[in-house]
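K.L.:
Take a look and give me a structure for this.
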Amino acid sequence: MNAYTRATNLLRQASRHTSSPKQAMFLFKKVYGRNSSTKATGQNLPLTGITVVSLEQAIAAPFCTRQLADLGARVIKVERPGTGDFARHYDSRVNGMASHFVWVNRSKESLALDLKNASDRKVLSALVDKADVLVQNLAPGAAARLGFSYEALKVKNPSLIVCDISGYGQDGPYRDKKAYDLLIQSEAGLLSVTGTGQGQPVKVGVSIADIAAAMYAYSQILAALLQRNRNGGKGCRIDVSMLECMVEWMGFPMYYAFDGQPGPVPAGAAHAAIYPYGPFTTGDGGSVMLGIQNEREWASFCAYVLDDPSLATDTRFANNSQRVQNRDELQKIIDAAFGKLTVTDAIEKLERAAIANARVNDLHGVWNHPQLQARGRWVTVPTPVGDVPSLIPPGFSAEGAGNAFEPRMDPIPKVGEHNAAILKELGFEK
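P.N.:
Sure, this is the predicted structure:
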């Protein structure tokens, strides 16, 4: 059993005896007295030997490069001296560190440079000359003004892959427009289909536009590395627009509103075009999510959950279109039935009827989710303020069985923690 698997098993055992991640971490250390950091030490990972330099801040670029680091890439995060990435200071919820930063910055080296300083720019130039990938999500045009555009860099390093992440892309009338996650959600029409439709726009509760941009940047960089191996080592430029990423994810509502037709109506946590599909309140004050996808499930739901098989053939609810049209009437029937049940009772009945369902968890419920614990999905990663739990990247088995390799999950760095080593490597004085 390797260290990665041992750490997973030990933290899982600790989690079974406590109710919070901090308590689980304390119990882990108290019982086993060891650092639970999981590193893919000595492995030949898919991106071993690939160096990524990132002029990054906030979420989009850091989440992209963290995933490259998971696969073994050496990621050098260039930050402002002293304060570092401003996302370090969004909050202090993780033992004094910011929740956003902890999420997307493990397994990186931190190099603190003042890019307004000519000598520091020389350091960055020397670093990029030897790099495989440059990622940047600075303000529009900032990297180019500093001399780090793709056109300038490819002269010295023709194999370099440059990935620019911006709100609206590197050209067009919106090129220089400032872009934050919420603003992109708004421009992409996401707010028009989110919320309750009662006038006040509602955003998605996570940085979905940043995440979308990060995922496309990540996949495009992987594709570019493969392509480089086939075309004689020639690099390329990748232009990732947050707006375009978000509009791609808006495909269903866009086509639903095709050719001037009305778009989906915001329906809270319910589905605009399928019913019943969404949350229903139970008699104990809880909520259960459920979804009916076809007529077979509708008949089963009527018979075994609502205890009224005749509803399956009621003309008001004969098919999904009729159920959507008569949503208010059907909701009263479902609410009356669920009002006699607890959350546990409702889920048991839904399970027996083979109806898709879910609990409406808060975040503490997710930290302690029995499925994540049973599959050993939590391990620990060192930070400057102590170890924190971290989710094993999706797609990897916690037990290691069948994995082609184990993900790299190394410490979260302090600002400038690796300056001395990197400067020495490049031949610069401290």
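
K.L.:
rest of the way, CA atoms for contacts and neighbours
P.N.:
Will do.

K.L.:
how much space is there between the residue most central in space within the chain and Pro309?
P.N.:
For the chain, the residue nearest the mean C-alpha position is Ile211 (5.3 Å; CA atoms, centre = their mean). Computed as CA to CA, to the nearest Å, the Ile211 to Pro309 distance reads 44 Å.

K.L.:
again, but for Gly84
P.N.:
In terms of CA to CA, Gly84 sits 63 Å off from Pro309.

K.L.:
ditto for Ser99
P.N.:
49 Å.

K.L.:
looking at this protein, which residue ends up farthest from its center?
P.N.:
Ser310 (44.1 Å).

K.L.:
tell me the contacts of Val133?
P.N.:
Counting by CA atoms under 8 Å, 6 or more residues apart in numbering, Val133 makes contact with Ile50, Thr51, Val52, Val53, Leu160, Ile161, Val162, Cys163, Ile221.

K.L.:
what do you get if the cut-off is 7 Å, keeping everything else the same?
P.N.:
Neighbouring residues of Val133 by CA atoms under 7 Å, 6 or more residues apart in numbering: Thr51, Val52, Val53, Leu160, Ile161, Val162.

K.L.:
Can you flag which of these belong to strands?
P.N.:
Thr51, Val52, Val53, Ile161, Val162 (DSSP state E).

K.L.:
wait, the first one sits on Val75?
P.N.:
Yes - between Thr51 and Val75 a contact is recorded at 6.1 Å, counting by CA atoms under 7 Å.

K.L.:
Turn the ones in strands among the contacts of Val133 into a markdown table, including distance to Leu183 and neighbour count.
P.N.:
Listed next are those as a markdown table, based on distance: CA to CA, whole Å; neighbours: other CA atoms under 10 Å:
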| residue | distance to Leu183 | neighbour count |
| --- | --- | --- |
| Thr51 | 32 | 21 |
| Val52 | 29 | 26 |
| Val53 | 27 | 24 |
| Ile161 | 28 | 25 |
| Val162 | 25 | 27 |
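
K.L.:
to compare against the first, here's another:
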Amino acid sequence: MLPLAGVTVVSLEHAVALPFATRHLAELGARVIKIERPGRGDFARDYDRAVRGGLSAHFSWLNRSKESLTLDLKVPGARAVLDRLIAGADVVAQNLGPGAAARLGLDAATLVGRQPGLVAVDVSGYGPTGPYRARKAYDMLVQAESGLIAVTGSPEQPAKAGFAAGDVAAGSYVIEAVLAALLRQARSGAGAALQIAMLDALTEWMGYPVQTVEHTGTEMARSGISHPSIAPYDAYRTADGDEVLIGVQNDGEWQRLAEGPLARPDLAADPAFATNQARVRNRARTDAVVADAVGRLRTAELEAGLDAAGIAYARVNAVADLLAHPQLAARGRWVEVGSPVGPVRQSRPVVEFPGEPARLDPVPAVGEHTERILGEVGLSAGEIAELRAAGAI
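P.N.:
Predicted coordinates for the structure are as follows:
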């Protein structure tokens, strides 16, 4: 049995941050009931049509193993259905627009005030208080506010992270918070009204740049693919045209690199390169001598030499390379999951429990489980038909 079997999560969710969290809770065994708008559903369904030309890549990634229930809370009757669901839930989460949940009485504090044993989570961009509390927040905006964009990219040009870093950071803390709250709930019966803000999450993930600026007073320079405080720690092109990222962590490794793969034992004791501080001061020269030596080697030769010298390295892969990655293939990390457009390839859950089959239920169609869930909370076929006629579901 998966550890969250028997736990019911009702989630008023859209986009990325909260759906990321609830998908992982579902894979730990929770029943996740996703509340969507009738008709179009979660607007992440419309971000693109990349999956078989009919399903958003975002939605496919974030929503397997959930049940979809459509409810329009502006239509009479729909709120009563939601209240019945919440009464039977262990966890309720929402990432509606700023102030929307509070206006509906669905914010975490209000829900736990009515249902003291409930774990309730509000996910927002900037938190429920402070001057930014009413601002809309999307991932790239929070990356900008947090300083992540300022430290990412080349010296000439800043860049956002290549994935939804603010959303994933916030979603990760939702998972952590819910699991901790469920543990306390099991021990004492106490619920929890939890607040997770994207800016708070990314601020935590910005710890190294924050500490550096706090204690030096100097903004960190963008360093592209290289490490800002270690050299050599950069990508170099082989004679085959492959980019290989080489990471030297200490002076002993530098000596082994110079004497082995680079075939330049003279560099090991040269004062201009002997210590990391010297190599960083002379970064351009360091990179030039490494690049020259690497450029003379075939990729297989370089990797064999790095392995023999005990130096860490990695190919700079494209996403297509990741899809064909031999390590993932060897470990069976790709699976097929059902969806409204047919089977789609996805990665296995990161966390799997020995002896328990991974939960890999399909990505749901909009409202796919509506009638079944309404029947479970006691509505008759006639009442369901009335709600549908009124546009409530």
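
K.L.:
still on that earlier bit, identify the residue spatially nearest to the residue nearest to the centre of structure 1, adjacent ones excluded.
P.N.:
Ala60 (6.0 Å; CA to CA, 6 or more residues apart in numbering).

K.L.:
repeat for Gly88 of structure 2
P.N.:
Counting by CA to CA, 6+ apart, the residue nearest Gly88 of structure 2 is Thr8, at 7.7 Å.

K.L.:
That neighbour and Val335 of structure 2, how far apart?
P.N.:
For Thr8 of structure 2, the distance to Val335 of structure 2 - CA to CA - is 26 Å.

K.L.:
Also Glu243 of structure 2?
P.N.:
Counting by CA to CA - Glu243 of structure 2 and Val335 of structure 2 are separated by 29 Å.

K.L.:
Comparing the two, which residue is more hemmed in?
P.N.:
Legend: neighbour count by other CA atoms under 10 Å for Glu243 of structure 2 and Val335, higher for Glu243 (19 against 13).

K.L.:
how about the more buried one, what's its partner in structure 1?
P.N.:
With TM-score structural alignment as the criterion, Glu243 of structure 2 lines up with Ser287 in structure 1.

K.L.:
residues touching its match, list them.
P.N.:
So Ser287 of structure 1 contacts Pro279, Phe280, Thr281, Val343, Arg359, Val360 (CA under 7 Å, 6+ apart).

K.L.:
Now that we have those, which of them are buried?
P.N.:
Pro279, Phe280, Thr281, Val343 (16 or more other CA atoms under 10 Å).

K.L.:
Mark which of these are part of strands, please.
P.N.:
The members of these that map onto strands under DSSP E are Pro279, Phe280, Thr281.

K.L.:
quick one: which of the residues you listed is nearest to Phe396 of structure 1?
P.N.:
Using CA to CA, the shortest approach to Phe396 of structure 1 within these belongs to Pro279, at 31.4 Å.

K.L.:
wouldn't Ala337 of structure 1 be in contact with Tyr304 here?
P.N.:
No - look at Ala337 of structure 1 against Tyr304 with CA under 7 Å: they stay out of range, at 11.2 Å.

K.L.:
SS state for the residue farthest from the centre of structure 1?
P.N.:
Under DSSP: H, G, I helix; E, B strand; the rest coil, Ser310 of structure 1 falls in the helix class.

K.L.:
any idea what it aligns with in structure 2?
P.N.:
By TM-score structural alignment, Ser310 of structure 1 lines up with Asp266.

K.L.:
do His271 of structure 1 as well
P.N.:
Correspondence of His271 of structure 1 to structure 2, assessed by TM-score structural alignment: His227.

K.L.:
helix or strand for Lys178 of structure 1, which one?
P.N.:
Under DSSP states H and E, no helix or strand contains Lys178 of structure 1.

K.L.:
That one maps to what in structure 2?
P.N.:
Match for Lys178 of structure 1 (TM-score structural alignment): Lys136.

K.L.:
contacting residues for its match?
P.N.:
Here Lys136 of structure 2 is in contact with Gly97, Pro98, Gly125 (CA under 7 Å, 6+ apart).

K.L.:
Which of these fall in strands?
P.N.:
Short answer: the contacts of Lys136 of structure 2 have none in strands (DSSP E).

K.L.:
Those, buried ones only, as a ChimeraX selection?
P.N.:
Those of the contacts of Lys136 of structure 2 that count as buried under 16+ other CA under 10 Å are selected in ChimeraX with:
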select :98,125
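
K.L.:
The contacts of Lys136 of structure 2 into TSV, with extra columns for distance to Ala190 of structure 2?
P.N.:
Below are those laid out as TSV (distance: CA to CA, whole Å):
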residue	distance to Ala190 of structure 2
Gly97	28
Pro98	27
Gly125	27
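
K.L.:
so which of the contacts of Lys136 of structure 2 comes closest to Gly378 of structure 2?
P.N.:
Using CA to CA, those come closest to Gly378 of structure 2 at Gly97, 30.2 Å.

K.L.:
how far away is that closest one from Ala15 of structure 2?
P.N.:
Gly97 of structure 2 is 11 Å from Ala15 of structure 2, by CA to CA.

K.L.:
that's a strand at Ala26 of structure 2, yeah?
P.N.:
No - Ala26 of structure 2 is assigned helix when assessed by three-state DSSP, not a strand.

K.L.:
my guess is it meets Arg64, correct?
P.N.:
No - contact between Ala26 of structure 2 and Arg64 fails when scored by CA under 7 Å: they sit 8.4 Å apart.

K.L.:
The residue nearest to Gly88 of structure 2 maps to what in structure 1?
P.N.:
Thr8 of structure 2 maps onto Thr51 in structure 1, by TM-score structural alignment.

K.L.:
Over to Pro116 of structure 2?
P.N.:
For Pro116 of structure 2, the residue aligned by TM-score structural alignment is Pro158.

K.L.:
Could you look up the SS state of that match?
P.N.:
coil.

K.L.:
Pretty sure it sits against Lys234.
P.N.:
Yes - counting by CA under 7 Å, Pro158 of structure 1 does reach Lys234; the two are 6.0 Å apart.

K.L.:
sorry, back to before: Leu391 of structure 1 versus the match of Glu243 of structure 2, what's the distance?
P.N.:
Distance from Ser287 of structure 1 to Leu391 of structure 1, by CA to CA: 26 Å.
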